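[1] coordinates for the following, if possible.
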Amino acid sequence: MAKKPLILVTNDDGITAPGIRALISVAKEIGDVVVVAPDSPQSGMGHAITINSTLHLDHVHIDDDSKNEYSCSGTPADCVKLAINEILDRKPDICISGINHGSNSSINVIYSGTMSAAIEAGIEGIPAIGFSLLDYNYNADFTAAKKVAKTVLKNALKHGIPNDIVLNVNIPNISKKDIKGIKVCRQARANWKEEFDKRQTPHGKDYYWLTGKFVNLDKGKDTDEWALENGYVSVVPVQFDLTAHHSIQQLNTWDFND
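    Okay, here's the model as predicted:
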């Protein structure tokens, strides 16, 4: 009998979030599962790691059948590092992160703790996928997202993910029957037009709430934003080599001896 794949599951919304519970249930249908996730929400942490304080790791039992689950006091990237170095006795066959409550498409991948956990696994040579559902509601319906996650996960295990590539999967907030399919896309060029809502405490001290509006500057029909707006799941291959190779030749024309 074929050996079951070892699947590491993590997220940034916290180990009790409905999104990760949904992803764990999918993973258990396919392989042996180990969960290491933050003990509290870590959204927007990006690829932060803990270096100036201690980390705590606790063996927890969230569901009746949960055995290999650990909550971590650190960031999503910390969770993956601890899983690899302190918990697992072998490298997992794949790491899956999510299912995030909210979008991680386009420029959001830069800020995403969900994707940073997946990228940390990728850096360690582990195939990895981040999953996000475009619904920020804590009690979102993950029925369609679970089906998508199962399909993508099975394909990744069967075909393999290219070396040094991590998959960023975003799922539109529509019913399972209304999803038109899955599209492999490029990341749309977009940004946030940010504002700070300045307020004062009763003691007169200023404080700020970050607000903003997402602005899609990309009109291409091959982007993740186009796919999501038109009822498709987007799959974007992400690389963690940030070198702008196309710019090297131009920069070599500069006179650095001046």
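[2] only C-alpha atoms for contact and neighbour calcs from this point on.
    OK.
[3] quick one, helices of this protein?
    18-30, 76-82, 108-111, 113-123, 143-159, 224-229, 248-251 (DSSP state H).
[4] will you turn the ones you listed into TSV that also has distance to Gln239?
    Output for the helices of the chain, formatted as TSV (distance: least, C-alpha to C-alpha, whole Å):
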stretch	distance to Gln239
helix 18-30	23
helix 76-82	16
helix 108-111	11
helix 113-123	8
helix 143-159	16
helix 224-229	16
helix 248-251	18
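[5] residues contacting Glu194?
    By C-alpha atoms under 8 Å, 6 or more residues apart in numbering, the contact set of Glu194 is 210-213.
[6] out of those, which is most surrounded?
    Gly212 (13 neighbours; other C-alpha atoms under 10 Å).
[7] burial count for Lys180?
    When neighbours are counted by other C-alpha under 10 Å, Lys180 registers 12.
[8] contacting residues around it?
    Contact analysis of Lys180 by C-alpha under 8 Å, 6+ apart lists 231-233.
[9] let's go with 7 Å and repeat that
    231-232 (C-alpha atoms under 7 Å, 6 or more residues apart in numbering).
[10] what sits against Gly46?
    So Gly46 contacts 110-113, 116 (C-alpha under 7 Å, 6+ apart).
[11] again, 10 Å this time
    12, 75-77, 108-117 (C-alpha atoms under 10 Å, 6 or more residues apart in numbering).
[12] ok, now Leu217?
    188-191.
[13] so which pair among the contacts of Glu194 is furthest apart in space?
    Greatest spatial distance among the contacts of Glu194 (C-alpha to C-alpha): Leu210 and Lys213, at 10.6 Å.
[14] anything in contact with each of the two?
    Taking C-alpha under 10 Å, 6+ apart as the criterion, Leu210 and Lys213 both touch 194-195.
[15] how about the strands in the stretch 101-250 of the chain?
    Counting by DSSP state E, counting those that start in this stretch, the stretch 101-250 of the chain has strands at residues 128-133, 165-171, 181-184, 190-200, 206-216, 232-239.
[16] and of the helices of the chain, who's closest to Val184?
    Going by C-alpha to C-alpha, the one of the helices of the chain nearest Val184 is helix 224-229, 8.1 Å.
[17] sequence B follows; please return its structure for comparison with A:
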Amino acid sequence: MSARPLILVTNDDGITAPGIRMLISVMNKIGDVVVVAPDSPQSAMGHAITLNSTLHMEKITVDGKQPEYSCSGTPADCVKLAVNEILERRPDICVSGINHGSNSSINVIYSGTMSAALEAGIESIPAIGFSLLDYNWNANFEHCTSFVETITRQVLENGLPDGVVLNVNLPNLEKDAIKGIKICRQARANWKEEFDKRTNPMGRDYYWLSGKFVNMDKGEDTDEWALEHGYVSVVPVHFDLTAHHAIQNLNTWKLNS
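    The predicted model follows:
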């Protein structure tokens, strides 16, 4: 591209989170940045959108000279508002993150970070969700920046197939310990949930969700394998949830007898 690309930056941890501040600094080296992000943490919101209450948006200054808008809604709301109300033209790319914590494997379906990227994909905007395998609010993102920049520039240069966005997870390792970038498939894994039941002083029961992540997938081409072995994982994902491989089988059912 000859002109600097227009880059929409969002996240689910909130507009002041260290992860998004680092992502903004990287994107400012690549193009013209506009930030539209939640005003408070919206983790694990999935693809929720705001329908039954009002949305509020405020132009703010956090750091740097890029335009920034703080939104009361979800990550998907942020992308919708950016495209329809804020940006004067369609962005060349949308980047979401850098998330504090993993969005590999099954986590992708719960992720607000990835839902923002997928919302951009629905709008035919190339998009990437970035996540670091460190849930600490004060996580060190410095070792991520070269990988984030490389992948973003490659998407801008090569584009993405229609309806496809990238789910990028970065291992929590020193830069020199990261072996490289691997294109992967999503591992077959899930959470075995447990609920910690407690009773408040008023005698009312309440629950805390907990659980254990279980990886049933032994393949060496998965995101979980790549991360465990020191690679950045890149999984192409799409919002078409059709199980295409099941259509032929279902067509053998006697549904219209």
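[18] in ChimeraX, how would I select just the buried ones from the contacts of Gly46 of structure 1?
    The ChimeraX selection below is limited to those of the contacts of Gly46 of structure 1 classed as buried (16 or more other C-alpha atoms under 10 Å):
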select :12,75,76,77,108,109,111,112,113,114,115,116,117
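[19] which among the contacts of Gly46 of structure 1 gets closest to Asp255 of structure 1?
    Ile110 (32.3 Å).
[20] that closest one -> structure 2?
    Aligned counterpart of Ile110 of structure 1 in structure 2: Ile109 (TM-score structural alignment).
[21] surely that match and Ala44 touch.
    Yes: using C-alpha atoms under 10 Å, Ile109 of structure 2 is in contact with Ala44, at 8.6 Å.
[22] any shared contact partners between those two?
    By C-alpha under 10 Å, 6+ apart, the residues touching both Ile109 of structure 2 and Ala44 are 103, 115.
[23] re the thing from before, the match of Ile110 of structure 1: what's it in contact with?
    44-47, 103, 115.
[24] just send the residues you listed back as TSV, with distance to Ala127 of structure 2 too.
    Conversion of those to TSV gives the following (distance: C-alpha to C-alpha, whole Å):
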residue	distance to Ala127 of structure 2
Ala44	19
Met45	18
Gly46	16
His47	15
Asn103	15
Ser115	10
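[25] just those now: which is nearest Ile7 of structure 2?
    Ser115 (17.1 Å).
[26] what about the residue nearest to the closest one when sequence neighbours are not counted, neighbour count?
    Ranked by C-alpha to C-alpha, 6 or more residues apart in numbering and with sequence neighbours excluded, the top spatial neighbour of Ser115 of structure 2 is His47, at 5.1 Å. Look at His47 of structure 2: counted by other C-alpha under 10 Å, it has 19 neighbours.
[27] what is the end-to-end distance of stretch 112-131 of structure 1?
    11 Å (C-alpha to C-alpha, to the nearest Å).
[28] can you say which of the strands of the stretch 101-250 of structure 1 is packed in most?
    strand 128-133 (a mean of 30; mean count of other C-alpha atoms under 10 Å).
[29] just to revisit the earlier point, greatest separation within the contacts of Leu217 of structure 1: which pair is it?
    Farthest-apart pair in the contacts of Leu217 of structure 1 is Ala188 and Asn191; separation 9.4 Å (C-alpha to C-alpha).
[30] okay, and the common contacts of the two?
    Taking C-alpha under 10 Å, 6+ apart as the criterion, Ala188 of structure 1 and Asn191 both touch 106-107, 216-217.
[31] and which of those residues is nearest Asn257 of structure 1?
    Using C-alpha to C-alpha, the shared contacts of Ala188 and Asn191 of structure 1 come closest to Asn257 of structure 1 at Ile107, 36.2 Å.
[32] quick one: that closest one and Asn168 touch, right?
    No: taking C-alpha under 10 Å as the definition, Ile107 of structure 1 is not a contact partner of Asn168, at 11.6 Å.
[33] what is in contact with the two at once?
    Listed contacts common to Ile107 of structure 1 and Asn168 are Gln187; contacts here mean C-alpha under 10 Å, 6+ apart.
[34] before we move on, back to that, residue in structure 1 paired with the residue nearest to Ser115 of structure 2?
    In structure 1, His47 of structure 2 lines up with His47, judged by TM-score structural alignment.
[35] what sits closest to Ile123 of structure 1 if chain neighbours are left out?
    Closest residue to Ile123 of structure 1 apart from its sequence neighbours, by C-alpha to C-alpha, 6+ apart: Asp164 at 6.9 Å.
[36] with Pro127 of structure 1 as the reference, measure out to the one you found.
    From Asp164 of structure 1 over to Pro127 of structure 1 the distance is 8 Å, taken as C-alpha to C-alpha.
[37] compare the two (neighbour count), which wins?
    A direct count of neighbours by other C-alpha under 10 Å for Asp164 of structure 1 and Pro127 places Pro127 higher, at 25 against 19.
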